[in-house]
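Enquirer: Return atomic coordinates for the entry below.
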Amino acid sequence: MSIWTDRHVTVVVSGGIASYKALTVMRLLMKQGAQVRVVLTANAAKFVTPLTFQTLTQQPVVTDEFTLTDPTHVVHVALADWTDVMVMVPATANLIAKVAQGLADDVATTTILATTAPKYVIPAMNSHMWANPATQRNLAQLTADGIHLMTPATGLLAEGYAGQGRLPEPTEIVAWLTNQVIDAATDLPLHGKKVLVTAGGTREMLDPVRYISNRSSGKMGYAMAQVAREMGATVTLVSAQTALPRPQGIQYIQVTSAAEMLKQVEQAFAQTDILVMAAAVSDYRPAQVVTQKIKKQAAEPGLTLHLTETTDILKKLATQKQNQYVIGFAAETQNLLANAEKKLAAKKLDLLVANDVSKPGVGFNGDTNQVTLLSPYATPVTTAVLPKLAIAKAVFKTALEHGIASKN
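Expert: Below you'll find the model as predicted:
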């Protein structure tokens, strides 16, 4: 389930060249399970027709206070009472001014004034209008009234020059809205928890151009971070280099080596409620890093590398552990359960997520995984082959069943 599942969202569209982007915002919310209804100002209807919004939402579009689809209800009050979340996108300088002053002279502003649900404003206007002191006073008033504002983007405007005031892209808007709604939802299972996640394969340098690493894509760790955030946690992601986009709403820390990852994890561990150690940390590093590129030696074919063990991050943290719930990962190619049970005990883990990466569709680089969940509190459970997001949800579900809250 998404944070948007069955949530009632009213989208208020005011008249600007960016009005068409509201269609995509609306569609993205609907894809995540939201029920969407639309209010158009008279000027917005000149940019995008009500029929377009009605066709996509399959709901009547409100454009006139005096159009009575149901004579037993007052239009703006009925819609306001239905609303869980109100989004004004794009919000023009005119709409912002009206809302700041509490005006109610059309169906959009009367609905806004009657709505007690959280309100989110995504402004779009010319850069000079945005910088005008009157607009800034109105924005300050909205903030003082508890209305949430998204900062407009800087870029090419309709007038042909660049400046601040451009409507952010719909994906950015929905990501911002999602994080705002998650922060406000106190009933989510990980609300108030601080989750620290590691991801990706660390790199240990041999020389300025070569390194030792592994096949980890980081996808499982990123899935764990995303699900933790969706469940209400404040999430920090310590990531080795990957090709994945940085997740929204999550503190992101980039590292390269096992030593750098250890440093970041140690610094955050004391303030962490749940540690998810999903990174594939290098077990060995070169005993000495060469400062210049290693060249082939014709007279001496072959190359001998002298390696030394890296610090075992989980093992070291076990000595610092107080009330933290610690989840480890184990990628194995043989004797899965035997090796996993040893790691579970040796590193004092609360939960171990083990997988056999020699199997097809499991582990490195793919979008699916199959894991066995081991803990001191229950018998091992093996999942089906599932998308990594589904695996992440199963991991946190198991952790919650074990009583994460009771450990913090």
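Enquirer: going forward, measure contacts and count neighbours with C-alpha atoms only.
Expert: OK.
Enquirer: and residue 405, how many neighbours?
Expert: 15 (other Cα atoms under 10 Å).
Enquirer: Figure out how far stretch 369-385 is from the centre of its chain.
Expert: Offset of stretch 369-385 from its chain centre (Cα atoms, centre = their mean, to the nearest Å): 25 Å.
Enquirer: here's the other one to compare against:
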Amino acid sequence: MPLQGKKIVVAVTGSIAAYKAAHLTRLLVKEGAEVQIIMSTSALDFITPLTLSTLSKRPVYHRFHHSETGEWTNHVELGLWADLFLIAPISASTLAKIATGNSDNLLTATYLSARCPVMVAPAMDLDMYQHPSVQQNLRTIEGYGNIILAAESGELASGLSGQGRMMEPEHIVQHLKSYFQDTDIKKSFSGKTALVTAGPTQEAIDPVRYIGNHSSGKMGLAIALELAEKGAKVELILGPVSLALPTHPNIHITKVISAHQMYEAAAKLHQNTDLSVFAAAVADYAPAHPAKDKIKKAAEDFSISLKKNIDIAAKLGEVKKSHQVHIGFALETSNENQNALSKLERKNFDLVILNSMNDQGAGFKHDTNKVTIFHKDGKIHRTELMSKTDIAKEIVKSIEKIFSTEGQ
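Expert: Reported below is the predicted structural model:
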């Protein structure tokens, strides 16, 4: 029984689907899990703490303190106790709070204290679920490493029919069982240290202007999160991005701006890593003489002398040790396969991931991607257009194969 002895916090928010929390709790207890219920104040309007306390065989918490005794409910202790934090259902309101770090109630404060994996099961009406702000918040918390149990389709409380129903308790339990069954696989990088570069670099022209590119950093962050989920200690060297930063305990972030700063940070960490993923879009050139003051508009023509930046992946490829694995990216617009294979050889990569700017929905800024993975042994793996989270899983699977082959 994969859930036997697992400590699961079930957080219930103010949604009509809160009634399903009773059935969910019963199923989890039947599977041998220890279940601790936390409720938001608005959830009390839909289901009573007495019901959930009876089924979980534990007291239900919904306040920071007990009004009778003044005793504090230790949200930090609750967050550290759990093997899994499950918010089911999660309303649009609570979703917005955890996306922005709002901790105005016990449930959200416990969420912010949790060091375990977090799953959320949205439940709301059709138009609410499809609203851009809700979808953006789901993407935001997924970027934090949270797992989304997508809403199911069917008849809704409003009378409409469509996606918005909380995933049925039986389906949620199956997801949890599969998650814990896969724990050993998920920890396949346990004991390994990974270096991941991500995002763009900015090369100063003067104090207010720079040369840059359109990289959002989404692909690199997705890979860092996937490696962390599988047990790796991840050193993430991150260029200037506007994304929500991952809070996974296995990820340490070093922020940089320029290519030179990224190289210095990478070179310092590289010798102690087992794996390096060069996902950053590093500027090839930088102004040779950045101005100390803002350049004023005067002449009709203006030119900037550029100097070539150090090639981080190639330079570290020269000092790569036999046990180290290097992964590179190639964003191409023409002669794509040829250019990618050239990088594989020149930069001493074990595999290179080709992005084509000619593929609709792939490349910079998109939430989706489509790649071709070229292996050093000649194998080629092409993906369909998928979310960058799913692309990261495919890439990490390919990396796993390299390490498993070396271990034979």
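Enquirer: Now do the helices in the stretch 251-400 of structure 1.
Expert: 258-269, 313-318, 336-346, 388-401 (DSSP state H, counting those that start in this stretch).
Enquirer: Could I get the ones you listed in CSV, plus columns for distance to residue 149 of structure 1 and mean neighbour count?
Expert: Below are the helices of the stretch 251-400 of structure 1 laid out as CSV (distance: least, Cα to Cα, whole Å; neighbours: other Cα atoms under 10 Å):
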stretch, distance to residue 149 of structure 1, mean neighbour count
helix 258-269, 30, 17
helix 313-318, 40, 17
helix 336-346, 46, 16
helix 388-401, 30, 18
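Enquirer: okay if I get those as CSV plus distance to residue 44 of structure 1?
Expert: Below are the helices of the stretch 251-400 of structure 1 laid out as CSV (distance: least, Cα to Cα, whole Å):
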stretch, distance to residue 44 of structure 1
helix 258-269, 48
helix 313-318, 56
helix 336-346, 60
helix 388-401, 38
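Enquirer: Figure out which of the ones you listed is closest to residue 225 of structure 1.
Expert: With Cα to Cα as the criterion, residue 225 of structure 1 lies closest to helix 388-401 of these, at 8.6 Å.
Enquirer: To residue 107 of structure 1, which of the helices of the stretch 251-400 of structure 1 lies closest?
Expert: helix 388-401 (41.4 Å).
Enquirer: closest one to residue 12 of structure 1 among the helices of the stretch 251-400 of structure 1?
Expert: Among the helices of the stretch 251-400 of structure 1, helix 388-401 sits nearest to residue 12 of structure 1 (Cα to Cα), with 32.5 Å.
Enquirer: Excluding chain neighbours, what is closest to the residue nearest to the spatial centre of structure 1?
Expert: Computing the C-alpha centroid of structure 1 and ranking residues by Cα atoms, centre = their mean puts residue 248 first, at 4.1 Å. Nearest non-adjacent residue to residue 248 of structure 1, counting by Cα to Cα, 6 or more residues apart in numbering: residue 175, 6.4 Å away.
Enquirer: residues near the one you found, how many?
Expert: Residue 175 of structure 1 has 15 neighbours, counted by other Cα under 10 Å.
Enquirer: Does residue 219 of structure 1 touch residue 388 like I think?
Expert: Yes: the criterion here is Cα atoms under 8 Å, and residue 219 of structure 1 meets it with residue 388 at 7.4 Å.
Enquirer: Common neighbours of those two, please.
Expert: Jointly contacting residue 219 of structure 1 and residue 388 under the rule Cα atoms under 8 Å, 6 or more residues apart in numbering are residue 367.
Enquirer: quick revisit: before we move on, what SS does the residue nearest to residue 248 of structure 1 have?
Expert: Assigned state for residue 175 of structure 1: helix (three-state reduction, DSSP: H, G, I helix; E, B strand; the rest coil).
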